[in-house]
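**Student:** predicted model follows, preceded by the sequence.
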Amino acid sequence: MKKVIHKAESRGFADHGWLKANHSFSFAGWFSEDRIHFGALRVLNDDIVAPKMGFGTHPHDNMEIITIPLKGVLKHRDNMHNDWQTVVPGEVQVMSAGTGIQHSEINGSVNEELGLFQIWIIPDERNVKPRYDQKVFKAEDRQGQLQTLVTSFSDKDSASLKVHQDVKLSRIDLLENNSFQYILKSENHGVYIMNIAGNSSIENEDLNSRDAIGISETDSFKITAKSKSELLFIEVPMIKL
């Protein structure tokens, strides 16, 4: 088993006034030579956006982009949709940038901060037709069990959102002293686990809120909640850039 530990305070941080961003991997003005990616996972940003503020229209291409709102109201608009799309906690948004897309993301509230994870996955197919999707995932469906959010188009799971890469994004909420055994898709995959909240232990590594661990070269691992915990799993093929 191979492990990499990323404590919350070791992340890159940028304070733009209207945006406070924590970067798990090199992004924008923050660069760390040993934190470029974890397999096909290229970006995991933990953002807080001030009320009525956001990211103006900007382009992307050849990237699978996944957004998980944690608090507040996200408003999304792109050149495939003329109307603003509302995305709130409990929903997940996916976007295949493919041949190119222009989009805007703003805080849709006038008085509440917007908190979200934005995840970029390197696709296994380039220059696909751009697409957008979002879906509701009920919190009760991840109590003590794995709730799958995103998988590949080739995966038979019909309840998950789809992207152009052999990934599995999932969440679980565990009560204190509860355990869960995570089983990987294949020996060529690794899992990047973000401890969203609470305290957990994964393979004898203690994780507090926003600590993360990347695990590869194994077929399974055990998670034990030391307090009520919420965890996000990003399983990806361990490609090399």
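**Tutor:** All right, it came through fine.

**Student:** rest of the way, CA atoms for contacts and neighbours
**Tutor:** Noted.

**Student:** which residues does Asn45 contact?
**Tutor:** When contacts are counted by Cα atoms under 8 Å, 6 or more residues apart in numbering, Asn45 is found next to 21-25, 117-119.

**Student:** any chance of these in TSV, with neighbour count and distance to Glu91 too?
**Tutor:** Listed next are those as TSV, based on neighbours: other Cα atoms under 10 Å; distance: Cα to Cα, whole Å:
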residue	neighbour count	distance to Glu91
Ala21	20	21
Asn22	23	21
His23	22	22
Ser24	28	22
Phe25	23	24
Phe117	19	12
Gln118	18	13
Ile119	19	14
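
**Student:** against Leu74, how distant is the spatially most central residue of the chain?
**Tutor:** Residue closest to the mean C-alpha point of the chain, counted by Cα atoms, centre = their mean, is Ile119 at 4.3 Å. The spacing between Ile119 and Leu74, counted by Cα to Cα, to the nearest Å, is 15 Å.

**Student:** figure out how far stretch 106-126 is from the centre of its chain.
**Tutor:** How far stretch 106-126 lies from its chain's middle: 9 Å, per Cα atoms, centre = their mean, to the nearest Å.

**Student:** cool, stretch 159-172 as well?
**Tutor:** 10 Å.

**Student:** what do you get for stretch 131-146?
**Tutor:** Worked out by Cα atoms, centre = their mean, stretch 131-146 lies 13 Å from the chain centre.

**Student:** check stretch 222-230 too.
**Tutor:** 19 Å.

**Student:** here's the one I want to compare it with:
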Amino acid sequence: MISIRKADERGRVNFGWLQSRHTFSFGSYYHPAQLGFSRLRVINDDRVAPGTGFDTHGHKDMEIISYVLQGKIAHRDSSGNEEILSAGEFQLMSAGSGILHSEFNPSSTEPLTFLQIWIEPNASGGAPGYQQNNFGRVPGLTLVVSPDGTEGSLVIKQDMRLYQLLLVTGESHELRLNPGRKAWVQLIDGELEVNGTRLQPGDGAALSDEDLLTFTAIQPIRALVFDLP
């Protein structure tokens, strides 16, 4: 079964310095039918104006993934991490028992665009953690997040895997899921068919009871694929 979350149906937020599209209920945006999918709780498509950002705020018991699409993120947290992420980089912050952090667009001219993703962990508490990496632009599926760090992926406290998917026009790729698993596909760029259903940029697809995922690029695509419990 495939259910599509269309890009233009997402929640819209405009604070001037921040423009965001919320796939699921978040902050001031609430939709009773869009409260998350499996352990996936947030996919926010954030656009941050130059020289602005998120002031210091706290999180607890959440796995927070950021994927930079354009520009740079300046990150600072209460564990002493101070990092710059550039376009193409993934960041995974495990909030654990509690962490304070800020995210800022350090450029005075270039906007920042990134996906903010929240995953519910399978264990509460514990020490906060921070990881980041650029996995490049390897064609096909690249594992970027897993529970065990396979293939150099970032390690998350949940039985899930996140892949980066890159395909050129006409190219196809498959991903087989274990029985009972679910999947979410978030298309970033291009035009993609997933098991015969077409997606446009910003669309998301929730897949249940689909053991084999077949991806075909109608135009060159970049997408994220979540393998979920």
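**Tutor:** Ah, there it is. Please read these numbers as outputs of a predicted model, since none were measured by experiment.

**Student:** can you calculate the TM-score here?
**Tutor:** Superposed pair, TM-score by TM-score structural alignment, normalised by the length of the second structure: 0.97. Supporting alignment: 229 aligned residues with a Cα RMSD of 1.1 Å.

**Student:** circling back: which SSE is the residue nearest to the centre of the first structure in?
**Tutor:** strand 114-121 (DSSP states H and E).

**Student:** buried sites along the very next helix or strand once past that strand?
**Tutor:** Using DSSP H and E, the helix or strand that directly follows strand 114-121 of the first structure along the chain is strand 131-136. Of the residues in strand 131-136 of the first structure, Gln134 count as buried by neighbour count, 16 or more other Cα atoms under 10 Å.

**Student:** then stretch 111-124 of the first structure?
**Tutor:** 113-124.

**Student:** tally of neighbours for the residue mapped onto Met160 of the second structure from the first structure?
**Tutor:** Here Met160 of the second structure is matched to Val167 in the first structure, going by TM-score structural alignment. Val167 of the first structure has 25 neighbours, counted by other Cα atoms under 10 Å.

**Student:** what sits against Val167 of the first structure?
**Tutor:** Val167 of the first structure neighbours (Cα under 8 Å, 6+ apart): 150-152, 234-237.

**Student:** how far away is the aligned residue in the second structure for the residue nearest to the centre of the first structure from His31 of the second structure?
**Tutor:** Aligned counterpart of Ile119 of the first structure in the second structure: Ile117 (TM-score structural alignment). Distance from Ile117 of the second structure to His31 of the second structure, counting by Cα to Cα: 18 Å.

**Student:** before we move on, what about Asn105 of the second structure?
**Tutor:** 29 Å.

**Student:** what do you get for Val68 of the second structure?
**Tutor:** In this view, Val68 of the second structure and His31 of the second structure are 26 Å apart by Cα to Cα.

**Student:** the more surrounded of these two?
**Tutor:** Ranked by neighbour count (other Cα under 10 Å), Val68 of the second structure and His31 place Val68 first, with 21 against 12.

**Student:** confirm for me that Ser96 of the first structure is in contact with Met63.
**Tutor:** Yes: proximity of Ser96 of the first structure to Met63 meets the contact threshold set by Cα atoms under 8 Å, at 6.2 Å.

**Student:** burial of Arg210 of the first structure, as a residue count?
**Tutor:** Residues near Arg210 of the first structure, counting by other Cα under 10 Å: 22.

**Student:** how about Ser108 of the second structure, what's its partner in the first structure?
**Tutor:** Match for Ser108 of the second structure (TM-score structural alignment): Val110.

**Student:** give me the common contacts of Ser96 and Met63 of the first structure.
**Tutor:** Counting by Cα under 8 Å, 6+ apart, nothing touches both Ser96 of the first structure and Met63.

**Student:** nearest to Glu205 of the first structure, of the contacts of Asn45 of the first structure?
**Tutor:** Ser24 (17.9 Å; Cα to Cα).

**Student:** burial count for Ser3 of the second structure?
**Tutor:** By the criterion of other Cα under 10 Å, Ser3 of the second structure has 12 neighbours.

**Student:** got a list of what it touches?
**Tutor:** 205-207.

**Student:** just put those residues in TSV and tack on neighbour count.
**Tutor:** Shown next, in TSV, are the contacts of Ser3 of the second structure (neighbours: other Cα atoms under 10 Å):
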residue	neighbour count
Ala205	21
Ala206	17
Leu207	23
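
**Student:** still contacting in the first structure, which of the residues you listed?
**Tutor:** Retained in the first structure (both residues aligned by TM-score structural alignment, their matches' Cα atoms under 8 Å) from those: 205-207.

**Student:** what about these, which are in helices?
**Tutor:** Using DSSP state H, the subset of those located in helices is empty.

**Student:** returning to that earlier point: quick one: average offset of the strand holding Ile119 of the first structure versus the second structure, please.
**Tutor:** Compared with the second structure after the fit, strand 114-121 of the first structure shows a mean deviation of 0.3 Å (mean Cα distance after the TM-score superposition for the first structure).

**Student:** now do that strand: everything it contacts.
**Tutor:** Counting by Cα under 8 Å, 6+ apart, 40-51, 63-74, 107, 165 sit against strand 114-121 of the first structure.

**Student:** just the buried residues out of those residues, in PyMOL syntax.
**Tutor:** Selection of buried members from these for PyMOL, criterion 16+ other Cα under 10 Å:
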select buried, resi 40+41+42+43+44+45+46+47+48+49+50+51+63+64+65+66+67+68+69+70+72+73+74+107+165
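
**Student:** any idea how far Gln70 of the second structure is from Ala123 of the second structure?
**Tutor:** Separation of Ala123 of the second structure from Gln70 of the second structure (Cα to Cα) stands at 33 Å.

**Student:** cool, Ile156 of the second structure as well?
**Tutor:** Per Cα to Cα, Ile156 of the second structure is found 24 Å from Gln70 of the second structure.

**Student:** Glu210 of the second structure now?
**Tutor:** Noted for Glu210 of the second structure: a distance of 33 Å to Gln70 of the second structure, by Cα to Cα.

**Student:** and for Asn122 of the second structure?
**Tutor:** Taking Cα to Cα, one finds Asn122 of the second structure at 31 Å from Gln70 of the second structure.

**Student:** with Gly98 of the second structure instead?
**Tutor:** Distance from Gly98 of the second structure to Gln70 of the second structure, by Cα to Cα: 29 Å.
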